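Participant: test case, fold it:
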Amino acid sequence: MTRVSIVIPCFNDGAHLREAVESALAQDHDDCEVLVADDGSTDAATLRELDTLDELGVRVLCLDHAGVSSTRNSAIAAASGDHVLPLDADDRLAPAYAGEASRLLDADPAVGIVGAGTEFFGSDAGVIHPDVPRPEAWLVANQLPVSAMFRRADWTEAGGYAQDLRWGEDWHFWVKVVALGREVRVLPEIGLYYRRRPGQVTTHVPWDVQEATRARILQAGIPIVTRFPEDSTSIIASQLNQLQAVKERRSERLRSAALHTWRRRSGRPHL
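Facilitator: Prediction:
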């Protein structure tokens, strides 16, 4: 049986950390390691919660604040498992997720990523059951949340999570793993319970930040384009058309707003 390391970065999220840890400890896989990496938390409640984890048999890494990618990389580097399952500190895992995903990786050396269905809770509810993504689909959109299992060896070969990206570091990492030629599988069951919260960073990403990440995605995905040239160019062209349409609608809204403001301030009548 292959050891699984569940790695949980945490920054001032003690209010939800215990739920995440308990869901990791409740996995039915017989060889699971749970490792929490503290990203320099300053919140007193979070620090108190971190102090209680040792008695649960959870390893805690105390790090200087460096952001989620750096913290996740440090946790994986310190992990002892050959399979890695990341978990955010405010989410939860279904009990069978680690075992089912690990068995899929053990059964087929060609598989490099195993995801599952996601159920949302908190400020929003819903369920997503992703299809198995085609390799070229990763070039235009993220296909799985951060809580999917991969091999620690592939994390090393891919260079880990990019620590300079301000958004989409998990998407970028998945593209690098797929670019290695690894296949993706998706379990039909719910594996992740994803907490929705008002004002989450992922719902308010500036255009320039998105553009920077997408450029890196395409750069990392060049081996995918090389392997699937026709499918990749078609899907990228389709995405560019959609982005151009969005940009044109946005420009028209800005022009209309500017014209409305000018007329209001100048006293000109509306046409």
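
Participant: C-alpha from now on. contacts and neighbour counts both.
Facilitator: Fine.

Participant: which secondary structure element contains the residue nearest to the spatial centre of the chain?
Facilitator: In the chain, the centroid-proximal residue (C-alpha atoms, centre = their mean) is residue 146; its distance is 2.9 Å. Using DSSP states H and E, residue 146 is not contained in any helix or strand.

Participant: distance between the longest strand along the chain and the chain's centre?
Facilitator: Counting residues, the longest strand found in the chain (DSSP state E) is strand 183-196. Distance of strand 183-196 from its chain centroid, counting by C-alpha atoms, centre = their mean, to the nearest Å, is 12 Å.

Participant: before we move on, what about stretch 207-224?
Facilitator: With C-alpha atoms, centre = their mean, you get 15 Å for stretch 207-224.

Participant: related to what we said a few turns ago, ok, then the element right after the longest strand of the chain?
Facilitator: Of the helices and strands lying after strand 183-196 in sequence (DSSP H and E), the nearest is helix 207-220.

Participant: buried set for that following helix?
Facilitator: 213, 214, 217, 218, 220 (16 or more other C-alpha atoms under 10 Å).

Participant: tell me the contacts of the nearest residue in space to the third one that is not next to it in sequence?
Facilitator: By the measure of C-alpha to C-alpha, 6 or more residues apart in numbering, the closest residue to residue 217 outside its immediate chain neighbours is residue 172, 5.6 Å from it. Residue 172 sits next to 161, 162, 213, 216, 217, 220 when contact means C-alpha atoms under 8 Å, 6 or more residues apart in numbering.

Participant: let's have those in TSV, adding distance to residue 72.
Facilitator: Below are the contacts of residue 172 laid out as TSV (distance: C-alpha to C-alpha, whole Å):
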residue	distance to residue 72
161	8
162	10
213	18
216	19
217	19
220	20
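
Participant: which strands and helices sit next to the longest strand of the chain?
Facilitator: Judged by 3 or more C-alpha pairs under 8 Å, 6 or more residues apart in numbering; DSSP states H and E, strand 183-196 is in contact with strand 92-93, helix 97-107, strand 111-122.

Participant: tell me the buried residues in it?
Facilitator: 183, 184, 185, 186, 187, 190, 191, 192, 193, 194, 195.

Participant: which one's the longest helix in this protein?
Facilitator: Counting by DSSP state H, the longest helix found in the chain is helix 229-266.

Participant: show me the helices in the stretch 1-150 of the chain, by range?
Facilitator: Under the criterion DSSP state H, counting those that start in this stretch, the stretch 1-150 of the chain carries helices at the ranges 14-25, 44-51, 68-78, 97-107.

Participant: to check against the first, give me the structure of this:
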Amino acid sequence: MPQISVIVPCYNQAQYLPEALQSVLDQSFPDWECIIVNDGSPDNTEAVAHEWCDKDCRFKYLKKENGGLSSARNAGINMAEGEWILPLDADDKIGKEYISLALDAIKYSPDIGIIYADAFLFGEKEGKWNLPEYNYRDILKSNMIYCSAFYKKEDWTIIGGYDINLIHGWEDWEFWIHLLSTTQKEVLKLPYIGFYYRIKENSMIEFLKKDNNKRQKINVYVQKKHLDIYIKEFGTYQEVLSVNDWLISCNNALSHKVYRYENFMPIKILKVLHSSFKRIFDKKWFQ
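Facilitator: Prediction:
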């Protein structure tokens, strides 16, 4: 039985799939399986997958009707035999030591629930992906852990897998919130570039950047689903509104004080004098 199951869903990404699978094959740690999930893809995903399964028996193939990324991941993980899961989208890649370093960390930290690493962007944009450092309260506001992080299959089972209703993105963000709030486990970031995220014009992350309405809908959905967590961490809506009203009041009072200060006659005179002396000084300096 393998220790790690890498799950690679594919829909219309057959052109990138060999790069993703090669990055798995290149791993320095050999005890893995890789499940390629064909999510009803209309391209040649099946042919590419069979080619890699013939190349190495650690690659396995699963075909299903199209159901979206969450559905495809869930199907692959349900089939997985590994204790730990590593999702990998078909157009991305992982570093050669990623699995090895993650398993080393697991040996010494049994309370870890999620392991990820530094990341690099490639494709239409290249450079280190500068993600904010993980903090539980901060991840409730926005995600800083990409999809290709390690977690236990038993934790996936406990929370019921990825939410198949999130078909427009950020399903990994909701998954991390659900997992961390349910298991109370720790998060570890490896000081190693373990993940390579492909930037392309039709990337889901680029699509969401341009669609504010979709982003708002996903935010509302996630917050409603985990309303008890948000209330516990940030208070009720009434409490948040009260704090907001207090901040507005403080801002108004501060603005009033600033206005009075700037219009206080001695201050005006000092500003004029300062400006005059500065012009005289600058003129002498440059002569």
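
Participant: identify whichever of the helices of the stretch 1-150 of structure 1 lies nearest to residue 57 of structure 1.
Facilitator: Evaluated with C-alpha to C-alpha, the helices of the stretch 1-150 of structure 1 place helix 14-25 nearest to residue 57 of structure 1, the distance being 9.1 Å.

Participant: ok, and what's touching the closest one?
Facilitator: Contacts for helix 14-25 of structure 1 (C-alpha under 8 Å, 6+ apart): 6, 8, 10, 32, 34, 45-47, 49-50, 87-95.

Participant: over in structure 2, find the residue span it aligns onto.
Facilitator: Aligned using TM-score structural alignment, helix 14-25 of structure 1 spans residues 14-25 in structure 2.

Participant: may I see the buried residues of that stretch?
Facilitator: Quick answer for stretch 14-25 of structure 2 (16+ other C-alpha under 10 Å): 14, 16, 17, 18, 19, 20, 21, 24, 25.

Participant: the last one and residue 207 of structure 2, how far apart?
Facilitator: Okay, so that is residue 25 of structure 2. Distance check for residue 25 of structure 2 against residue 207 of structure 2: by C-alpha to C-alpha, to the nearest Å, it reads 30 Å.

Participant: one more: the fifth one?
Facilitator: Using C-alpha to C-alpha, one obtains 23 Å as the distance from residue 19 of structure 2 to residue 207 of structure 2.

Participant: equivalent analysis for the first one, please.
Facilitator: In this structure, residue 14 of structure 2 lies at 20 Å from residue 207 of structure 2, with C-alpha to C-alpha as the measure.

Participant: what does residue 204 of structure 2 correspond to in structure 1?
Facilitator: Using TM-score structural alignment, residue 204 of structure 2 lines up with residue 201 in structure 1.

Participant: same thing with residue 218 of structure 2?
Facilitator: Using TM-score structural alignment, residue 218 of structure 2 lines up with residue 213 in structure 1.

Participant: spit out the contact partners of that match.
Facilitator: Contacts of residue 213 of structure 1 by C-alpha under 8 Å, 6+ apart are 165, 166, 167, 168, 169, 172.

Participant: at 10 Å instead, please
Facilitator: Shown in contact with residue 213 of structure 1 (C-alpha atoms under 10 Å, 6 or more residues apart in numbering): 164, 165, 166, 167, 168, 169, 171, 172, 219.

Participant: what of residue 194 of structure 2?
Facilitator: Contacts of residue 194 of structure 2 (C-alpha under 10 Å, 6+ apart): 93-99, 101-102, 116-120, 148-149.

Participant: between the residues you listed, which is nearest residue 138 of structure 2?
Facilitator: Nearest to residue 138 of structure 2, judged by C-alpha to C-alpha, of those is residue 116 at 16.5 Å.

Participant: tally up the residues packed near that closest one, please.
Facilitator: By other C-alpha atoms under 10 Å, 24 other residues sit near residue 116 of structure 2.

Participant: which position in structure 2 pairs with the residue nearest to residue 217 of structure 1?
Facilitator: By TM-score structural alignment, residue 172 of structure 1 lines up with residue 174.

Participant: on the three-state scheme, that match is what?
Facilitator: helix (DSSP: H, G, I helix; E, B strand; the rest coil).

Participant: can you tell me how far it is from residue 142 of structure 2?
Facilitator: 10 Å.

Participant: intersection of neighbour lists for those two?
Facilitator: residue 219.

Participant: residues in contact with residue 204 of structure 2?
Facilitator: 168, 169, 170.

Participant: and these, which is closest to residue 70 of structure 2?
Facilitator: Using C-alpha to C-alpha, the contacts of residue 204 of structure 2 come closest to residue 70 of structure 2 at residue 169, 9.2 Å.

Participant: contact partners for the closest one?
Facilitator: 68, 69, 70, 204, 205, 207, 208, 214, 215, 218.

Participant: how about residue 239 of structure 1?
Facilitator: 139, 140, 141, 233, 245.

Participant: just the buried members of those?
Facilitator: Buried, going by 16+ other C-alpha under 10 Å: 139, 140, out of the contacts of residue 239 of structure 1.

Participant: quick one on the thing from earlier: and the match of residue 218 of structure 2, how close does it get to residue 139 of structure 1?
Facilitator: Residue 213 of structure 1 is 11 Å from residue 139 of structure 1, by C-alpha to C-alpha.

Participant: do residue 226 of structure 1 as well
Facilitator: Residue 226 of structure 1 is 12 Å from residue 139 of structure 1, by C-alpha to C-alpha.

Participant: which neighbours do those two have in common?
Facilitator: With C-alpha under 10 Å, 6+ apart as the test, residue 226 of structure 1 and residue 139 both reach residue 232.

Participant: returning to what we had before: okay, the contacts of residue 213 of structure 1 in a markdown table with distance to residue 38 of structure 1 next?
Facilitator: Listed next are the contacts of residue 213 of structure 1 as a markdown table, based on distance: C-alpha to C-alpha, whole Å:
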| residue | distance to residue 38 of structure 1 |
| --- | --- |
| 164 | 19 |
| 165 | 20 |
| 166 | 19 |
| 167 | 20 |
| 168 | 21 |
| 169 | 18 |
| 171 | 22 |
| 172 | 23 |
| 219 | 31 |
